[in-house]
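# Next comes the sequence, and after it the predicted model I'd like to discuss.
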Amino acid sequence: MFRIEAEVDNERRDHLRSRLRDTNSAASPVLSALRGTPAERNLPLHVWALDESGGLAAGLVGHTWATWLHVTYLWVDAPHRGAGLGSRLLARAERLAREDRGCAAARLETWDFQAPGFYRKQGYEVVGTVPGYPPGVTEYTLTKRLG
């Protein structure tokens, strides 16, 4: 008999993540080869742009794992849009991921009303779409080789 619960439990989440990582590593030669190396670790990667007063003008939040950069958030404050700041942040994150962490590729998700055109201009290619996520919107998954 099992008891099913629906509650936030960070200790269980971490245990589940560890067990899933072990299962995935055992099933994947690539993940097995990365086991114990810096490329296996999920490492945060943040790049910030501050204005003259030290306020946040733009930022990129992501992480690297298994030779991939995953861009989670890229945001530029409205007064600074269109001046190339987003491109500069993305290029810096890609360079750090490639040169310092050995990443070979990058991935990200964006919605149709956000920036798919911007990412295409930066060399990203759409590899997947999810129409209606959320309703009325399409989500795009894009990737780029960092060679």
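Arrived safely.

# use CA for all of it now, contacts and neighbours both
Noted.

# Show me where the protein has its strands.
43-50, 56-65, 68-76, 105-111, 125-131, 138-145 (DSSP state E).

# could you give the angle of the third one to strand 105-111?
To tie it back to what came earlier, the one meant is strand 68-76. Interaxial angle, strand 68-76 versus strand 105-111 (axes from the mean of the first three to the mean of the last three C-alpha atoms, to 10 degrees): 40 degrees.

# for residue 32, what are its contacts?
With contact set as C-alpha atoms under 8 Å, 6 or more residues apart in numbering, residue 32 has these partners: 25, 26.

# one step back: the strands of the chain: which one's closest to residue 31?
Closest of the strands of the chain to residue 31 is strand 56-65, at 10.2 Å (criterion: C-alpha to C-alpha).

# Comparison target, given below:
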Amino acid sequence: MITDASPESGFSSDLEAALLEDLRASSAQTHNGRVDLAVRDDDGALLAGLAATTSYGWLRVNMLWVCSGHRRTGLGRQLMQRAFEQSLQKGCHATWLETSNPQARDFYKSLEFEVFAALTNEANDVPQGHTRWFLRRKLGPSLFGETS
């Protein structure tokens, strides 16, 4: 019997755990884990954050957000840098993400990401012309063109 699991708060975590258990049994794995980073003010309010996962040697950035009053201050770049550093320690060799925001796409391109795929709605699709870009980049000891 199929039921709607949307109201279950732990469903996604349970499903992910079951899937990862099966994958570990059948496929070579690297470190599967999370990279969750937060920037908070002195009162604990969230100013910026990044949520990502690691598997098969890839860092997948699921969410990156910076509150409007702190954009263009370097917080997003700093969060990405920290996520890259942590994922390298976990054995990752590359990172990927997706976005439908053209400004975010350009931000990621400035961090040396490249678009490797795009899904664009056709003329009769709603919303018309909407595009979701998929971006990737290699990781290494020299991030963002800096030398160590």
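That came through, no problem. Keep in mind it's a predicted model, so treat the numbers as computed, not measured.

# so where's the longest helix in the first structure?
helix 10-27 (DSSP state H).

# quick one, what contacts residue 41 of the first structure?
Residue 41 of the first structure is in contact with 64, 65, 66, counting by C-alpha under 8 Å, 6+ apart.

# roughly how far apart are residue 90 of the second structure and residue 83 of the second structure?
Counting by C-alpha to C-alpha, to the nearest Å, the gap from residue 90 of the second structure to residue 83 of the second structure is 11 Å.

# Comparing those two, which shows the higher neighbour count?
Between residue 90 of the second structure and residue 83, counted using other C-alpha atoms under 10 Å, residue 83 has the larger neighbour count: 24 against 18.

# how many neighbours does the spatially closest residue to the more buried one that is not a sequence neighbour have?
Nearest residue to residue 83 of the second structure, sequence neighbours excluded (C-alpha to C-alpha, 6 or more residues apart in numbering): residue 35, at 6.5 Å. Using other C-alpha under 10 Å, residue 35 of the second structure has 18 other residues around it.

# Surely residue 35 of the second structure and residue 52 touch.
Yes - here residue 35 of the second structure reaches residue 52: they are 5.0 Å apart, a contact under C-alpha atoms under 8 Å.

# Could you tell me which residues touch both of the two?
Taking C-alpha under 8 Å, 6+ apart as the contact rule, residue 35 of the second structure and residue 52 both touch residue 83.

# what's the neighbour count on the spatially closest residue to residue 118 of the second structure that is not a sequence neighbour?
Spatial nearest neighbour of residue 118 of the second structure, chain neighbours left out: residue 133 (4.4 Å); criterion: C-alpha to C-alpha, 6+ apart. Other residues near residue 133 of the second structure number 19, with proximity taken as other C-alpha under 10 Å.

# ok, now the one 5 residues further on?
Residues contacting residue 138 of the second structure under the criterion other C-alpha under 10 Å number 15.
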